[in-house]
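Engineer: Just need the structure, nothing else, for what follows:
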Amino acid sequence: MKVLIAEDDRISRRMLQRQLEEWGHDVVAAVDGRDAWEKFQADEYSIVVSDWMMPEMDGIDLVRRIRKSETAGYVYVILLTARSKKEDIIVGMEAGADDFLSKPFDRGELRVRLRAGERIIHLERSLAQRNAQLQEANKRMTRDLEAAAKVQQSLLPSSLPEVPQARFAWHYRPCDELAGDFLNVLRLGERHVGIYVADVSGHGVAASLLSVSISRVMTPHATASSLLLKPDASGKYRVVAPGEVVAELNRRFPMEECGDRYFTIIYGVLDLESLEFRYASAGHPPVVVVPSKRAPEALEVASLAVGWVPDVEYEEHSVRLASGDRFLLYTDGIPEAMNSDMEQFGQERMLASIDGLRCETLDASVASLVRTVESWCGGTGPKDDVSLLAVEIV
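Structural biologist: Sure, this is the predicted structure:
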């Protein structure tokens, strides 16, 4: 190890230097505290052995300067002194000294104290190396999470279908970098629009990966593997009924094959000619219908989440809509949002908020509802992902 000696007595300095070099250290000797400080600034040292009493700058001042300086690693400081009073030891420790050695020094005691310093330096270097490795791993993990979040964000609606019969608006707010919520609005030919909101149990990477996998099978392309559109013998396609879609999701994503994760979903098809919305729910919060001239209503449906039980048949439900009507699909992050008193926002409060926003535009009403929920939660915001998809019949 590289050791800096600060000793104004020439004989003591030469004895120290010769002894340390004999033990294999790379030694630089300084004639006083100021000379030692200049040498310390010009190079890097692992251990400093300094006399207490020196001209120009004493050992205490030298130690204080060393501790205030920026060094590549920890510097172990041993003070040489003839002082033995408790008060003197306290002064040296408060200045930053690690150990003390009585003058005239004993060869065996010097070696033991140097070895103690070497152990501490080795431990500090090992800790610094581990910390650097952890920081690099954390940087890689952060980059991976950011990349995964971008992939997940890319599966959200980049543009909404433009149809004369309806308007669409949505909001998506993950509580972590990666979320278990996902939603979409998909054009299924000229007459139909597919709409879904889903919520994978849990958060983080596992929930996000499952949500991405599900999103990829919820494609509007008419292929043999598509869930939403199926080609027929004539080369045309049929829109798959919502109950069939959810049942197929349940078959493809059993909980035991998904890391014990399940998900809830509402998937429905809006018929742009009849203005009928047919949907199936798998353990998801109820659709909220907002008739233009009546109070909002939550359409409760009893059903099992996807992945819990095999071979489940999911019942289909429908609602006939008219001009001015709205309906909302959302995840449980809205009604289950809690305030500081651990009180949930709740369905009743949610319905009242929706009712009070019916005069706003669809986009504005979605934004206002989210702000209301965030205000309910206080400064921390919701502890769960919040997703909301709203539809208005023109």
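
Engineer: switch to C-alpha atoms for all contacts and neighbour counts from now on
Structural biologist: Noted.

Engineer: distance of residue 337 from residue 119?
Structural biologist: Distance of residue 337 to residue 119, given as C-alpha to C-alpha, to the nearest Å: 53 Å.

Engineer: quick one, which of these two is more surrounded?
Structural biologist: Per other C-alpha atoms under 10 Å, whichever of residue 337 and residue 119 has more neighbours is residue 337, with 22 against 12.

Engineer: which residues does that one contact?
Structural biologist: 344-346, 373, 376-377, 382-384 (C-alpha atoms under 8 Å, 6 or more residues apart in numbering).

Engineer: Next, the structure of the following sequence, for comparison with the previous one:
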Amino acid sequence: MKTRRYPCLLLFSALLSIPYLGAQTVTIDAYRLADVTTLDAPFRFHIGDDPDFANANFDDSAWQLLKPGESLPSAHLPDLQPDTTWSRIHLHIANPMGPLGIAITISDGLPYEVFANGRQIAISPSMHAKAPQYIRPFAIELPQSSDIVLSVRCLVTAHTTSQLFPLARFQIGQLGAIRSATELERIRSFNNSTLVSFLLGLIYLAFSAVALSLFLSQRNHLEYLWLAIFCLFSVAYHGAFTAINVGAISATLLHVMFSVCAGWATLLSSLEFVLCFSRAEHVRPARFVQLVMLFCPLLALAQFERAYGIALISTFLVLLFLMSFYLVQAIRRGRAESWLLLPSFAIWAFNGLLSMAAIFYPSSVPLLSGIHFGYVGISFEDIGGFVVAFGFLVVVLFRFIRVSSAEQRSAAEIAAARTVQQILIPETIPAITGLTIESAYLPADEVGGDFFQILPQPSGTTLIFLGDVSGHGLKAAMTVSLLVGSIRTLTDFLQSPAQLLTRLNQRLVGHSSGFATCLILAISPDGLLTYANAGHLNPYLDGHELESEPNLPLGLAPDVTYTESTMHLNSSQRLTLLTDGVLEATNSKTNALFGFDRTREVSTQSAQSIAATAKAFAFGAPQADDITVLTIQLVAT
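Structural biologist: So this is what the prediction gives:
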């Protein structure tokens, strides 16, 4: 049904308006009133409440004359909140032919009731709760009378911020036409805002479920969690908007503030998502902005409308700048997926700024209606919000797939390295006449580079190797494999620890990107000990550190000459060899290292006891490096 609006006079033959400053009587020719007509005539307006205001004979000539949607005179504003307003008009119906109807639009969803000649003919659903409730105009049947004095009683609540005449629009026409027009308007309003907001809420809920499942799979990526939180706050925002818009809940201050806080929480969580996603380094400005965001809803609570608008737009501008800065920094640091956020981020920024400016400065910035798909419309603000959420999700999925692939490759490498290491680390100690050797090997969470070999020689001498390769994972395991293979080859014709270190160094230089420390002992049947050290920890003899010549680790320089030391062992002495996993065991509560002093104190214990003591010292902290301990004692024969 088509709606017509007459700016000053309704068609002279159909409607005859009395001059603006005269009486408020309007004559309507029902015979020529075919369509729904928007009445632009002035109403009598008064602030205050009295049941007599509904009576047809009440003298309202002293009341202010205002047209629907007109701004209230500044003199009325201080007395408006909270209070009751009355609006009255006298309709003279000429040539009545069937029932007439009206539809009233009240600004801000304020509660209202309508009287005709002193009798109540309509009441808004929000009147019972005495709180705003966004109910679309509905058809109100006028009584069968040629003269009708309409009185509209409206409750202005404490948090109303509008400065307009509460009666925003007044439509009149044949009752059937009014019913059709209001029903069509209700459907259009639902399709253009409520339906889209409801669907967006469901989409955000699905996004949050996906993001949360990603976080549960990769808990060290907090950006997944913050994306889920961002989407959940968006669900809360759109849910509150939908509930208020369909009239499911009243627009009380509590409900409005919930919607406002959900909107601010969405902005705050979007910034936190970008911080986590970009691995931002300088976050103090962002923390300050987030702190400001926590207090901005108080401006809405205090009804400082202009200050709130300024705070919202300025904070949003700063937010855009910070998010752009962190994304650009991430791109410069090589996080290429950050590029994918920029297009959706730009659309969100443009639509957000345009919508905010249109809401708070409507005279300067027009509010664009959005895009319509048949009978369904979506605002540019909702488009921007959906695009940025979809962009966030796409980028997160891209990172999740990339990280999952990297983790799978890493897991495969660790498994391969663990297999190599298990092959190279002796499972049992060979029985050697005259020696008691104990070993303890506790592998780290990530494959380390510890290795040891115990090789009895045909001459009766026993060669013992203990070393640690730099790095972790498959590369370290392959370096260990190279060293162990070289050891088993070289010991066929060499037994001097110094010469063995020299040849191992030559094998390692140029064939590995890392280096290795190594301690070699040669123990003869009569107890003669010869040892050489390539940057490894010195051995302990009965709780005292054995000094050795300082030498470079293997693999750092090609022309290194290693020296060796000798001494004689007796059957009462215990020799202890270990790797730096013992010294570097870190206490999870104090961050203290196990250190040299504790190592020296426990060096007289068994290999298993030393390793267990170092591991227990960490109090459950992840083991960062392998722990390897060997104890050697001469047995009298």
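
Engineer: TM-score for this pair?
Structural biologist: The TM-score (TM-score structural alignment, normalised by the length of the first structure) is 0.65; 320 aligned residues with a C-alpha RMSD of 4.3 Å.

Engineer: Check the contacts of residue 337 of the first structure against residue 229 of the first structure and report the nearest one.
Structural biologist: The shortest approach to residue 229 of the first structure among the contacts of residue 337 of the first structure belongs to residue 384, at 32.2 Å (C-alpha to C-alpha).

Engineer: Assign the closest one to helix, strand or coil.
Structural biologist: Local secondary structure at residue 384 of the first structure is given as coil here, using DSSP: H, G, I helix; E, B strand; the rest coil.

Engineer: Which residues are in contact with residue 418 of the second structure?
Structural biologist: Taking C-alpha under 8 Å, 6+ apart, one finds 447, 477 in contact with residue 418 of the second structure.

Engineer: Show the buried residues in the contacts of residue 337 of the first structure.
Structural biologist: Neighbour counting over the contacts of residue 337 of the first structure (16 or more other C-alpha atoms under 10 Å) leaves 344-345, 373, 376-377, 382, 384 as the buried ones.

Engineer: follow-up on the earlier one: let me know the closest of the contacts of residue 337 of the first structure to residue 277 of the first structure.
Structural biologist: residue 346 (25.1 Å).

Engineer: In the second structure, what sits opposite the closest one in the alignment?
Structural biologist: Aligning on TM-score structural alignment places residue 346 of the first structure opposite residue 596 in the second structure.

Engineer: ok, its match to residue 327 of the second structure distance?
Structural biologist: For residue 596 of the second structure, the distance to residue 327 of the second structure - C-alpha to C-alpha - is 45 Å.

Engineer: And for residue 544 of the second structure?
Structural biologist: 56 Å.

Engineer: ok, the two, which is more surrounded?
Structural biologist: residue 327 (25 against 15).

Engineer: how about the more buried one, secondary structure?
Structural biologist: helix.

Engineer: where's it relative to residue 384 of the second structure, distance?
Structural biologist: Applying C-alpha to C-alpha to residue 327 of the second structure and residue 384 of the second structure gives a distance of 18 Å.

Engineer: Residue 325 of the second structure too?
Structural biologist: For residue 325 of the second structure relative to residue 384 of the second structure (C-alpha to C-alpha), the value is 20 Å.

Engineer: which of the two has more neighbours?
Structural biologist: More neighbours surround residue 384 than the other of residue 325 of the second structure and residue 384, with 20 against 13 (other C-alpha under 10 Å).

Engineer: which residue lines up with the more buried one in the first structure?
Structural biologist: In the first structure, residue 384 of the second structure lands on residue 116 (TM-score structural alignment).

Engineer: Which strand runs longest in the second structure?
Structural biologist: Identified as the longest strand of the second structure according to DSSP state E is strand 83-94.

Engineer: which helices and strands does the helix or strand that that strand is followed by pack with?
Structural biologist: For strand 83-94 of the second structure, the following helix or strand on the C-terminal side (DSSP states H and E) is strand 100-106. Identification of packing neighbours for strand 100-106 of the second structure by 3 or more C-alpha pairs under 8 Å, 6 or more residues apart in numbering; DSSP states H and E yields strand 140-141, strand 167-174, helix 175-189.

Engineer: so strand 100-106 of the second structure matches what in the first structure?
Structural biologist: Under TM-score structural alignment, there's no match for strand 100-106 of the second structure.

Engineer: Kindly report the same for stretch 406-418 of the second structure.
Structural biologist: The alignment of stretch 406-418 of the second structure onto the first structure (TM-score structural alignment) covers residues 137-149.

Engineer: The second structure: which residue goes with residue 165 of the first structure?
Structural biologist: In the second structure, residue 165 of the first structure lands on residue 434 (TM-score structural alignment).

Engineer: aligned partner of residue 508 of the second structure in the first structure?
Structural biologist: By TM-score structural alignment, residue 508 of the second structure lines up with residue 253.

Engineer: okay, now its match: neighbour count?
Structural biologist: Residue 253 of the first structure: 20 neighbours (other C-alpha under 10 Å).

Engineer: which ones are touching the equivalent of residue 108 of the first structure over in the second structure?
Structural biologist: Aligning on TM-score structural alignment places residue 108 of the first structure opposite residue 370 in the second structure. Contact analysis of residue 370 of the second structure by C-alpha under 8 Å, 6+ apart lists 377-380.

Engineer: now swap in residue 310 of the first structure and tell me
Structural biologist: 250-251, 254.

Engineer: one more time with 7 Å, if that's ok
Structural biologist: Residue 310 of the first structure makes contacts with 250-251, as judged by C-alpha atoms under 7 Å, 6 or more residues apart in numbering.

Engineer: Kindly provide the distance from it to residue 249 of the first structure.
Structural biologist: Distance of residue 310 of the first structure to residue 249 of the first structure, given as C-alpha to C-alpha: 10 Å.

Engineer: Name all residues that sit in contact with these two at the same time.
Structural biologist: Common neighbours of residue 310 of the first structure and residue 249 (C-alpha under 7 Å, 6+ apart) do not exist.

Engineer: hmm, back to that, check which residues of the strand or helix carrying the match of residue 346 of the first structure are buried.
Structural biologist: Using DSSP H and E, the secondary-structure element containing residue 596 of the second structure is helix 595-602. Neighbour-count burial for helix 595-602 of the second structure flags 599-600, 602 (criterion: 16+ other C-alpha under 10 Å).

Engineer: Mind putting these into TSV with distance to residue 5 of the second structure?
Structural biologist: Conversion of those to TSV gives the following (distance: C-alpha to C-alpha, whole Å):
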residue	distance to residue 5 of the second structure
599	93
600	97
602	96
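
Engineer: Mind checking what secondary structure the most centrally placed residue in the second structure has?
Structural biologist: Centroid-nearest residue in the second structure: residue 226, 1.9 Å away (criterion: C-alpha atoms, centre = their mean). Per three-state DSSP, the secondary structure class of residue 226 of the second structure is helix.
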